[in-house]
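*Asks:* Below: sequence and its predicted model.
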Amino acid sequence: MDRKLLNGALNVSRETMDRLIAFETLFEQWSKRINLIADSTKGEIWQRHIEDSAQLLLIKPDMRHLVDIGSGGGFPGIVLAAMLEDVDGARVDLVESNRKKTAFLMAAKAQCARSVNIHSKRIEDALPAIQTPDYVTARALAALPKLFELTQCHLSNGAVGLFHKGRGYREELEESHANWDFDLVIHKSRIDTESVILEIANLKRK
């Protein structure tokens, strides 16, 4: 299978590519049995989900310790873990409370991301017990104000948030500014012209 990441913008080893392709195959198998993504995107797993997740390593190539919340179908957490599998000192923690989705994440760990840590708990219970990471990621989980409530324990203590958002991100930012101060960098998505990745740092409640 001939696969590239972001038209070759991300160069990875053959072993890493094999892990990502194995994950794609596993995902397709499991998504026939449990609801992991919207039906409308099931035919576009590589671009819409795997490459969309992988682009975070273009934004932050120094990424080593990250926590992915609401990991669900493994985007971006398992994808990033597979890409960091051979990197010394890398650590990826996934937080997911849904038992069926956790079972899928465990299968993905066994096949393509062996060093990942999976926390089968509610986000509110899991995050405070995890050492503050370099980055916190979330994709298709909640509106920005809710993400801030969930991740404040880390984003107020040095961690940086990387949150995938769609066309409504400006409204979410405006709503968030009512109660929060934060540093913001907006990265345009390489996958969807209407989507962005919001980089959030120094989060403080007003």
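*Replies:* In hand now; what should we look at? Residues are numbered from 1 along each chain as shown.
*Asks:* From now on I want contacts and neighbour counts done on CA atoms only, so please keep to that.
*Replies:* Will do.
*Asks:* State the distance from residue 146 to residue 28.
*Replies:* Spatial separation of residue 146 from residue 28 under the definition Cα to Cα, to the nearest Å is 30 Å.
*Asks:* Repeat that for residue 152.
*Replies:* Summarising the geometry, the distance separating residue 152 from residue 28, computed by Cα to Cα, is 34 Å.
*Asks:* Pick out whichever of these two has more residues nearby.
*Replies:* For residue 152 against residue 28, the residue with the higher neighbour count under other Cα atoms under 10 Å is residue 152, and the figures read 19 against 15.
*Asks:* shouldn't the more buried one be in contact with residue 203?
*Replies:* Yes - Residue 152 is in contact with residue 203 according to Cα atoms under 8 Å; the separation is 6.9 Å.
*Asks:* And the helices in the chain?
*Replies:* According to DSSP state H, the chain carries its helices in the segments 14-30, 52-54, 56-59, 77-84, 99-112, 123-126, 144-155, 169-176.
*Asks:* most neighbours per residue, which of the ones you listed?
*Replies:* Burial among those, expressed as mean neighbours by mean count of other Cα atoms under 10 Å, is greatest for helix 77-84, which shows a mean of 26.
*Asks:* what angle sits between that helix and helix 99-112?
*Replies:* With axes from the mean of the first three to the mean of the last three Cα atoms, to 10 degrees as the basis, helix 77-84 and helix 99-112 are set at 10 degrees to each other.
*Asks:* Give me the distance from helix 77-84 to the chain's centre.
*Replies:* Between the mean C-alpha point of helix 77-84 and the mean C-alpha point of its chain there is a distance of 9 Å (Cα atoms, centre = their mean, to the nearest Å).
*Asks:* any residues touching it, and which ones?
*Replies:* Outside helix 77-84, the residues within contact range by Cα atoms under 8 Å, 6 or more residues apart in numbering are 12, 16, 19-20, 50, 53-54, 57, 64, 67-68, 71, 90-94, 105, 108-109, 112-113, 115-116, 137.
*Asks:* next up, a second structure to put side by side with the first:
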Amino acid sequence: MDAKERAVALINSMLPVSRESLDKFERYEALVRKWQPAQNLVAPKTLDEIWFRHIADSVQIFAAYPSARHWIDLGSGAGFPGLVTAILLDELGEDYCVHLVESNGRKGAFLKTVARELGLNICLHGDRIESVLKNWSEPVDAFSARALASLDKLCSFVHPHICETCVGVFHKGRDFDRELSEASVSWNIDLVQQESRTDPDARIVILRRLSPKNA
């Protein structure tokens, strides 16, 4: 079993994925490789492990909260996890939308190209996160972010929106305990942690309730 086959097996252990979605992942991979020399979309050392390090790793986000249909992906970059979430939602045949927040224009052009070629329902917001969320009024069930910012910073972005019907689902690494301790100085935080399936030192964090301590 090669690296891609192991990644596909891992993906299907988290969430059954159709052949159509796997085909879209393959086309997505091809576009990343095509754009990588000019855009440096992912760390070069991870390019040959894209199925495990990026696709399977991103699948964990949707698998952690599969009932969400309207997502906001913060700092989308190359689209991990936002475009992966959109591919998984697209196969359900239900109404959905993934909002991708990415201020870098060249990366935004890549995100739009992938979405167009794969027929995904995304909405690109080419501005800073604070500006995009300041007057947000559209439906949102979940936020996602991967390798973007500390937990304290993520809390500052999403706190007006986290409630019983909206959560944050974030990738966090080995420094998460320190991040949680630092964020807890300013925030009342209710979250659930799940062990990452791709990195024993990482975890998936589901932020369920959040409020500032000085409120």
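*Replies:* Everything's here; your move. Treat the numbers as computed from the prediction; the structure is a model and nothing was measured.
*Asks:* would TSV of the helices of the first structure with distance to residue 45 of the first structure be doable?
*Replies:* Conversion of those to TSV gives the following (distance: least, Cα to Cα, whole Å):
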stretch	distance to residue 45 of the first structure
helix 14-30	7
helix 52-54	10
helix 56-59	17
helix 77-84	12
helix 99-112	15
helix 123-126	26
helix 144-155	25
helix 169-176	23
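*Asks:* just so I know, which of the ones you listed lies nearest residue 190 of the first structure?
*Replies:* Each of the helices of the first structure was checked against residue 190 of the first structure via Cα to Cα, and the shortest separation belongs to helix 52-54, namely 7.4 Å.
*Asks:* how big's the offset between that closest one and the second structure?
*Replies:* By mean Cα distance after the TM-score superposition for the first structure, the fitted helix 52-54 of the first structure averages 0.5 Å away from its aligned residues in the second structure.
*Asks:* Contacts for that helix next, please.
*Replies:* Residues beyond helix 52-54 of the first structure that count as contacts (Cα under 8 Å, 6+ apart) turn out to be 5, 75-77, 79-80, 189-191.
*Asks:* Could you rerun that using 6 Å?
*Replies:* With Cα atoms under 6 Å, 6 or more residues apart in numbering as the test, helix 52-54 of the first structure has contacts from 75-76.
*Asks:* just stretch 136-155 of the first structure next, same as before
*Replies:* Contact partners of stretch 136-155 of the first structure, identified using Cα under 6 Å, 6+ apart, comprise 66-69, 132, 161-164, 172, 176, 203.
*Asks:* so that stretch aligns onto which residues of the second structure?
*Replies:* Alignment of stretch 136-155 of the first structure against the second structure: residues 143-162, by TM-score structural alignment.
*Asks:* residues contacting the most centrally placed residue in the second structure?
*Replies:* The structure's the second structure has its C-alpha centroid closest to residue 81; by Cα atoms, centre = their mean the separation is 3.1 Å. Counting by Cα under 6 Å, 6+ apart, residue 81 of the second structure makes contact with residue 58.
*Asks:* residue in the first structure matching it?
*Replies:* Counting by TM-score structural alignment, residue 81 of the second structure corresponds to residue 76 in the first structure.
*Asks:* before we move on, what about residue 28 of the second structure?
*Replies:* In the first structure, the position corresponding to residue 28 of the second structure is occupied by residue 23, as judged by TM-score structural alignment.
*Asks:* try residue 58 of the second structure
*Replies:* When the two structures are superposed using TM-score structural alignment, residue 58 of the second structure falls opposite residue 53 in the first structure.
*Asks:* for residue 68 of the second structure, same thing?
*Replies:* Structural alignment (TM-score structural alignment) places residue 68 of the second structure against residue 63 in the first structure.
*Asks:* distance of that match from residue 30 of the first structure?
*Replies:* Taking Cα to Cα as the measure, residue 63 of the first structure falls 28 Å from residue 30 of the first structure.
*Asks:* do residue 39 of the first structure as well
*Replies:* Per Cα to Cα, residue 39 of the first structure is found 13 Å from residue 30 of the first structure.
*Asks:* got it, and residue 151 of the first structure?
*Replies:* As for residue 151 of the first structure, its distance to residue 30 of the first structure is 29 Å (criterion: Cα to Cα).
*Asks:* What of residue 91 of the first structure?
*Replies:* Using Cα to Cα, one obtains 25 Å as the distance from residue 91 of the first structure to residue 30 of the first structure.
*Asks:* Also residue 47 of the first structure?
*Replies:* On the measure of Cα to Cα, residue 47 of the first structure and residue 30 of the first structure end up 18 Å apart.
*Asks:* try residue 139 of the first structure
*Replies:* According to Cα to Cα, residue 139 of the first structure stands 19 Å off from residue 30 of the first structure.
*Asks:* Same question for residue 42 of the first structure.
*Replies:* Using Cα to Cα, we find residue 42 of the first structure at a distance of 12 Å from residue 30 of the first structure.
*Asks:* And residue 126 of the first structure, by the same measure?
*Replies:* 25 Å.
*Asks:* Contact partners for the aligned residue in the second structure for residue 119 of the first structure?
*Replies:* Correspondence of residue 119 of the first structure to the second structure, assessed by TM-score structural alignment: residue 125. If you count contacts by Cα under 6 Å, 6+ apart, residue 125 of the second structure has them with residue 101.
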